[in-house]
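Engineer: give me a model of this one.
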Amino acid sequence: MGKGQELWKRAKTVIPGGNMLLSKRPEQFLPEQWPAYYSKAKGCRVWDLDGREYIDMSIMGIGCNTLGYGDDEVDDAVRRAIDLGTMSTLNAPEEVELAQKLIALHPWADMARFARSGGEANAISIRIARAATGRDGVALCGYHGWHDWYLAANLGNAETLAGHLLPGLSPNGVPQSLRGSVFPFAYNDYDGLEELVRTQSIGVIKMEVSRNYEPEGDFLVRVRQLADAHGIVLIFDECTSGFRQALGGLHKVYGVDPDMAVFGKALGNGYAVTGVLGKRDIMQAAQNTFISSTFWTERIGSVAGVATLRVMEREKSWEKITATGREITARWQALGKKHGLPLTTAGVPALTSFALKLPKAQAYRTLISQEMLARGYLAATAVYTCTAHTPDIVDGYFEALDPVFALIRDCEDGRDVMSLLNGPVAHSGFTRLN
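Structural biologist: Reported below is the predicted structural model:
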């Protein structure tokens, strides 16, 4: 057992769940074997507490690091900010610069507010939108964080969000009084959304532009028209999708503008900063409620955001990571055919994933993580691409993955996959079906 697993065992005795993010729990990848903690990260390489080096062909800081870990220009800007002071009684001027840059990228927007996590930013957007419309009802599609307003959808039925987040997610601790305030609808199900608008007092439509599937036909256009017809605020949650297929939001690719949009993850390339953009008449409603927090004003987030946007624009990072993601997706499909394994792929190109359509798929996913770890890769069934994923890195990844697929083929032909695993099967993790 390495130092990482030893520390993880101790962590679970002093931190409920072991850490603060479900997606980073070792049990999601390789129980009892995953390195769990890092000592250093640079580019797409990660070093564990024992000094072992891995190439990250997995979720790259949960999708935050599209420029790779430790981008020199972004880090240098942050170091200068640290030297100048990261907090003061006065405001950091960079937050105004970041607001102006984001608004310039989204001409439909007039104003911005900032936070430091995606869940916070989504909650801010809901508070502002409800204040602007005077209606509590929210129609939602997708994953939007952990706050009460969102988990209220599971009050009375813990399976309501099963297709949006996790099956059986318990809303314990969420006030029962919030029941009936949030109404999920399935992606591409316009009729279902229209029915909610007809039967409920919906003031807000909150949705991801796309995650696993493309919009069918004019789905997004019709959602926009429905919102306009009923005076509903349309919010696109671009925390995950933003800056991956366009310099800005994914909605720019589809040509449909929201009333508000939420950005996070890639915005700071690993530094904590999230933003809420919106039209002036809606955003001004923030003045008629209370939305305020000390650390939303610290300097590092805004500085990192400004520097990250500068590097993205110069390097055209969204083009690079999209091309890399498309290549990886195609090569997974080819590898599946080569070994006769039924395989499907999903996600926007820079957030690509595959699934083996086999009864023992979760055991196979665990086997992939185990065998790829032994070959020097952090890997499972998803790759969040970054600019450090160069062609030689991708080639090496597939050279390592080929014999693992061959091993899975052997298991399908009669070999016992459980006899190959050195520990328990990984937990299922996020099951997002939207």
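
Engineer: hey, let's count contacts and neighbours off CA atoms from now on
Structural biologist: OK.

Engineer: identify the residues contacting Ile321.
Structural biologist: Listed by CA atoms under 8 Å, 6 or more residues apart in numbering, the contact set of Ile321 reads Thr66, Arg244, Pro349, Ala350, Thr385, Cys386, Thr387.

Engineer: burial of the spatially closest residue to Phe185 that is not a sequence neighbour, as a residue count?
Structural biologist: Excluding the flanking residues, the one nearest Phe185 by CA to CA, 6 or more residues apart in numbering is Cys141, at 5.5 Å. Counted by other CA atoms under 10 Å, the residues lying close to Cys141 total 26.

Engineer: helices along the stretch 201-350 of the chain, start to end?
Structural biologist: Using DSSP state H, counting those that start in this stretch, the helices of the stretch 201-350 of the chain run over 219-230, 251-254, 280-283, 299-315, 317-338.

Engineer: now show me the structure for the sequence below, then we'll compare the two:
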Amino acid sequence: MRKYWLKALKLIPSGNLLYSKRPEMFLPNKWPTYFKKSKDCYLWDLKNKKYLDMIFAVGTNVLGYNYKKLDNRIKQTISYGNMSTLNSYEEVLLAEELLKINKWAGKVKFARSGGEANSISIRIARAYNKKKQNVAACGYHGWHDWYLSSNLSNKENLDYYISKNIKINGVNKKLKNTVFLFRYNDHKRLEYLLKYKKIGIIKMEVERNIKPNKNFLEKVRKLANKYKAVLIFDECTSGFRQTLGGIHKNYNVNPDIITYGKAIGNGYAITAIVGNNKVMKACDETFISSTFWSERIGLVAALETIKIMKKEKIWKKIKEKGKYIKQKWKEIAKKHNLEIEVFGIDSIPQFKFKKNNNILKTFLTDQMLKKNILANNTIYVSLAHKKNVLERYFNELDKVFLKISKIKNIKTQIKLQEAHTEIKRLN
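Structural biologist: Model (predicted):
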């Protein structure tokens, strides 16, 4: 399998299509890299070796892999045809469903990736707020020029949200000083930007790794109203994992636009831009269109996934699993006198070692891989992570934590090439 990656490095820029799935991010020179098939929470590599997946990067398959009821619906759809001269009526049905879930909203557009959805939301907001085009952003929002341009004024701006030394060659330098970043819970910095930087759009994640301080989101909403800025919530990651819809429901704060992705299609490509009537009318004043946004499979996948979510109360189940995972991590770490920090929303639990995190995380991945388990320090919890699966995972993790507790000299006892620093994706 290593030979395919070496070949890929010659044929595909950077080797693959998603930064977060590069083998160097997990275990350089040892990671399986490619899969042949998947089912529930298991993967098979090209040699038919079976692995338990306790990562589920990057959060798309909330029901688990190859979910039978959903995939049967997709197969039926394929038999009817995916693309034609005419439109898929499912886009109307999905729009209706999303507006039932987001009663504050009035219109919906669809795309196929999170980066697209976030860029579309910015375009719509700029079309609406013509006099103030600048953006105040908080969190991770993808690869498009509008977002990466924040590093033009200071090449370290995105260090906090992605990673150090993000390369942005090709981003138009005329976009300098059009996007300004603020830290989560820092409403004073946000107000400063709104007051002095001609901000017409606030773009932010509602919650990822950090919980909002008391009334923070309410303050953001009030500031948006006061300075007549369009408030956009990016819930491409958090959406449909903590509630049926956006995590903003937990705080009773509605945006002007919200973006959904990942979980709503259970691995099939579909994202949504949902907004209130006033702002979404600006769509008629700008050209936003793409061929494969009209394909049928993603629309059907989202309709069926949301239907299953509603019936099974999926968000409640994965939250409870996530809480259990967090608690077990703490228990096992305490048992072996290891200092870890546990964080993240319950459906995406994360931890880090307080000392030597990256090399110890690499060691953990290596040791778990020897037991045919794909694992690091983050789990995108799915319905497929059942009790027996978690028991197997924690049994092996306990052994790894014991080994880590006995390490006296990392440089001499861990002979591994350290994994690349992961994307921070902080809110």
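
Engineer: where does the TM-score land?
Structural biologist: Here the superposed chains carry a TM-score of 0.98, computed using TM-score structural alignment, normalised by the length of structure 2; 426 aligned residues with a CA RMSD of 1.0 Å.

Engineer: map the residue nearest to Phe185 of structure 1 across to structure 2 for me.
Structural biologist: Per TM-score structural alignment, the equivalent position to Cys141 of structure 1 in structure 2 is Cys138.

Engineer: against Ala8 of structure 2, how distant is its match?
Structural biologist: Counting by CA to CA, to the nearest Å, the separation of Cys138 of structure 2 from Ala8 of structure 2 is 34 Å.

Engineer: kindly indicate whether His420 of structure 2 is helix, strand or coil.
Structural biologist: Here His420 of structure 2 is recorded as coil under DSSP: H, G, I helix; E, B strand; the rest coil.

Engineer: neighbours around it, how many?
Structural biologist: For His420 of structure 2, the neighbour count with other CA under 10 Å is 16.

Engineer: what's near enough to touch it?
Structural biologist: Each residue near His420 of structure 2 by CA under 8 Å, 6+ apart is listed here: Glu24, Met25, Phe26.

Engineer: by neighbour count, which of these wins?
Structural biologist: Phe26 (26 neighbours).

Engineer: for the counterpart of it in structure 1, which non-adjacent residue is spatially closest?
Structural biologist: In structure 1, Phe26 of structure 2 lines up with Phe29, judged by TM-score structural alignment. Using CA to CA, 6+ apart and skipping residues adjacent in sequence, the residue nearest Phe29 of structure 1 is Ala426, 5.5 Å away.

Engineer: thinking again about what came up before, show me the contacts for the residue nearest to Phe185 of structure 1.
Structural biologist: Counting by CA under 8 Å, 6+ apart, Cys141 of structure 1 has contacts His164, Pro184, Phe185, Ala186, Tyr187, Lys206, Met207, Glu208, Asn434.

Engineer: how close does the aligned partner of the residue nearest to Phe29 of structure 1 in structure 2 sit to Asn358 of structure 2?
Structural biologist: Correspondence of Ala426 of structure 1 to structure 2, assessed by TM-score structural alignment: Ala419. Distance of Ala419 of structure 2 to Asn358 of structure 2, given as CA to CA: 7 Å.

Engineer: of these two, which one has the most company?
Structural biologist: Ala419 (20 against 17).

Engineer: correct me, but the match of Ala426 of structure 1 touches Phe26?
Structural biologist: Yes: the criterion here is CA atoms under 8 Å, and Ala419 of structure 2 meets it with Phe26 at 5.5 Å.

Engineer: so what sits against both of those two?
Structural biologist: What both Ala419 of structure 2 and Phe26 touch, as defined by CA under 8 Å, 6+ apart, is the set Thr362.

Engineer: what are the ranges of the strands in the stretch 151-300 of structure 1?
Structural biologist: 182-184, 202-207, 233-238, 260-263, 274-278 (DSSP state E, counting those that start in this stretch).

Engineer: kindly reformat those as TSV containing mean neighbour count.
Structural biologist: Supplementary listing: the strands of the stretch 151-300 of structure 1 in TSV, determined by neighbours: other CA atoms under 10 Å:
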stretch	mean neighbour count
strand 182-184	23
strand 202-207	26
strand 233-238	27
strand 260-263	28
strand 274-278	28
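
Engineer: from the chain's centroid, how far away is stretch 185-205 of structure 1?
Structural biologist: Mean-position distance between stretch 185-205 of structure 1 and its chain equals 24 Å (CA atoms, centre = their mean, to the nearest Å).

Engineer: same deal with stretch 162-177 of structure 2?
Structural biologist: In this view, stretch 162-177 of structure 2 has its centroid 21 Å away from the chain centroid, taken as CA atoms, centre = their mean.

Engineer: what range does it cover in structure 1?
Structural biologist: Aligning stretch 162-177 of structure 2 against structure 1 (TM-score structural alignment) gives residues 165-180.

Engineer: list the buried residues for that stretch?
Structural biologist: Of all the residues in stretch 165-180 of structure 1, those buried under the rule 16 or more other CA atoms under 10 Å are Leu165, Leu166, Pro167, Ser170, Pro171, Val174, Leu178, Arg179, Gly180.

Engineer: residues contacting it, please?
Structural biologist: By CA under 8 Å, 6+ apart, the residues outside stretch 165-180 of structure 1 that reach it are 137, 142-143, 148-149, 151-156, 158-159, 161-162, 429-432.

Engineer: much appreciated, bye for now.
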